[in-house]
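Novice: sequence and predicted model, in that order:
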Amino acid sequence: MKSIFQNTRKPEGFWGRMILRGMNRGHAPLSAWGMTYLRAAENACILDIGCGGGANIARMLRLWPQSFVEGVDYSPESVKMSRRKNKALLGTRCAVREGDVSALPYENGAFDAATAFETVYFWPEPARAFAEVRRVLRPGGMFLIVCEGSDPADATWTSRIGGMTVYSGEELRSLLQRAGFSEPVLRQGRKEWICLTARA
């Protein structure tokens, strides 16, 4: 089972595809809640980091019908599934590519907003990653982070998934400030749900 759970971190093969499908369904309520705090213009260019199975890209394409949504993930399996999930608009209103959050493959100021749903747990150097996110956002652009787990003392998942770190909301807020983000706001949802927004 532990090897199957590793696909939560980087989906690969059959079990990776199963995990991605489960995430698309299981994370939908959390994502819908978090996305209510995303402020983006109608014609925005939005980056979804750690796009997984592509459900959040699809949701943003529906919510912002004049916008362009780009997804990036370091799992080739995730990239494939995100492309399949959004194939109707691929190449016109969305794109998905493979990439690492620590060295995002985009120019400075390329995006109006960036999102990270259920993914910061797996970023090996969050301070460096946050600085990269800030680099690819235009001045004033919004960064949205949404996490289901926010209690570092709860080892329910970290004991099963190698390389996973759960951060408290205050830890993430501090990391955002150190990376140069302004106006960081932390919101609490049900259970351990947290949502953070900040401006580049």
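Specialist: Noted; the coordinates are in hand.
Novice: make it CA atoms for all contacts and neighbour counts henceforth
Specialist: Noted.
Novice: Ala200 is in contact with Gly140, correct?
Specialist: Yes - between Gly140 and Ala200 there is a contact at 5.0 Å, judged by CA atoms under 8 Å.
Novice: higher neighbour count, those two?
Specialist: Ala200 (25 against 15; other CA atoms under 10 Å).
Novice: could you measure from that one over to Leu176?
Specialist: Ala200 is 10 Å from Leu176, where distance means CA to CA, to the nearest Å.
Novice: against that first model, consider the following:
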Amino acid sequence: MHEETLKEMARQLRQPHGEHAAEVGERMNKGNQEINLLTIQTLDAQANDVILEIGMGNGFFVKDILSLAPAIHYIGCDFSEPMVEAAILLNKEFINNSQAKFFVASADALPFESPTFNKVFTVNTIYFWDNPASVLHELKRVLKPQGQLLIAIRPKEIMEQYAFTQYGFTMYTKEDLSLLLEENGFKIIQAIEAQEPDQEINGETIKVGSLIICAEKA
């Protein structure tokens, strides 16, 4: 595949934009379905939880979170305006019922008071954090005492199979991510690794796996 095509793929995955934003959002829903559903299961949302998601895309999986228990309050933040607009359209019922809100915001500058949330999670976004320590400081700020943070990724050995990840992606092993969290004020609770169905990309079969690190605000 041409280098410029790979670079544009990387840019779109980082921040969906322009005329292809909606298509990118749909592709992410399909390609990331397994890791999203596993993360939501691991989140173990309970009644009255106040949950923040960083990088929810078009908000397709919000319904799965809110169905887990009554009186869950969900907030989604994304720095892609088209994704936030799509999430608002897709989740109008939940917004009208005061169950969900969506904001255009960067992960290192969240528009919330501290502390607000008892659970924060993010799926496949940490690759794009220019300053991970700054983001984790901000997530720690908005978390309540003993609040939980879940970070879900494709491990480095999986991500290295994709040609576009050489452009602007920072990849992590389980050990890398665990150490990063520990160095920035989080206590590791558990690490979950799961094998997903193989994916076919450009005629090649790619092995796919998920990693979820669950941590607690120390």
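Specialist: Right, received. Where do you want to start? Please read all numbers here as calculations on a predicted model, not as lab measurements.
Novice: what number of residues lie near whatever residue of the second structure lines up with Ala58 of the first structure?
Specialist: Aligned by TM-score structural alignment, Ala58 of the first structure pairs with Lys63 of the second structure. Residues near Lys63 of the second structure, counting by other CA under 10 Å, number 13.
Novice: assumed Lys63 of the second structure was part of a helix.
Specialist: Yes - assigned with DSSP: H, G, I helix; E, B strand; the rest coil, Lys63 of the second structure falls within a helix.
Novice: show me what contacts it?
Specialist: Counting by CA atoms under 8 Å, 6 or more residues apart in numbering, Lys63 of the second structure touches Asn91.
Novice: hmm, back to that, between Ala200 and Leu176 of the first structure, what contacts are shared?
Specialist: The contact sets of Ala200 of the first structure and Leu176 overlap at Ser182 (CA under 8 Å, 6+ apart).
Novice: residue nearest the centroid of the first structure?
Specialist: Central residue of the first structure (CA atoms, centre = their mean): Ala116, 2.0 Å from the mean position.
Novice: did I read that right, Lys191 of the first structure in a strand?
Specialist: No - applying three-state DSSP, one finds Lys191 of the first structure to be coil, outside a strand.
Novice: the biggest helix by length in the first structure vs the second structure, mean deviation?
Specialist: What stands out as the longest helix in the first structure, according to DSSP state H, is helix 13-26. With mean CA distance after the TM-score superposition for the first structure, helix 13-26 of the first structure departs from the second structure by a mean of 1.3 Å once superposed.
Novice: and that helix, what does it pack against?
Specialist: If you count contacts as 3 or more CA pairs under 8 Å, 6 or more residues apart in numbering; DSSP states H and E, helix 13-26 of the first structure packs onto helix 76-85.
Novice: which residues touch the corresponding residue of the second structure for the residue nearest to the centre of the first structure?
Specialist: When the second structure is aligned by TM-score structural alignment, the residue opposite Ala116 of the first structure is Thr122. Applying CA under 8 Å, 6+ apart to Thr122 of the second structure gives the contacts Glu53, Ile54, Gly55, Met56, Leu150, Ile151, Ala152.
Novice: tell me which of the residues you listed fall in strands.
Specialist: Among the contacts of Thr122 of the second structure, the members found in strands (DSSP state E) are Glu53, Ile54, Leu150, Ile151, Ala152.
Novice: the residues you listed, buried ones only, as a PyMOL selection?
Specialist: In PyMOL, a selection of the buried entries from these looks like this (16 or more other CA atoms under 10 Å):
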select buried, resi 53+54+150+151+152
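Novice: now the ones in strands among the contacts of Thr122 of the second structure as a markdown table including distance to Thr116 of the second structure?
Specialist: What follows is those, written out as a markdown table (distance: CA to CA, whole Å):
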| residue | distance to Thr116 of the second structure |
| --- | --- |
| Glu53 | 13 |
| Ile54 | 14 |
| Leu150 | 16 |
| Ile151 | 18 |
| Ala152 | 21 |
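Novice: roughly how far apart are the aligned partner of Ala109 of the second structure in the first structure and Lys80 of the first structure?
Specialist: Here Ala109 of the second structure is matched to Ala103 in the first structure, going by TM-score structural alignment. The gap separating Ala103 of the first structure from Lys80 of the first structure is 20 Å, by CA to CA.
Novice: quick one: which of those two has more around it?
Specialist: Neighbour count, other CA under 10 Å: between Ala103 of the first structure and Lys80, Lys80 has more, with 18 against 12.
Novice: tell me the counterpart of that one in the second structure.
Specialist: Looks like Lys80 of the first structure aligns to Glu85 there (TM-score structural alignment).
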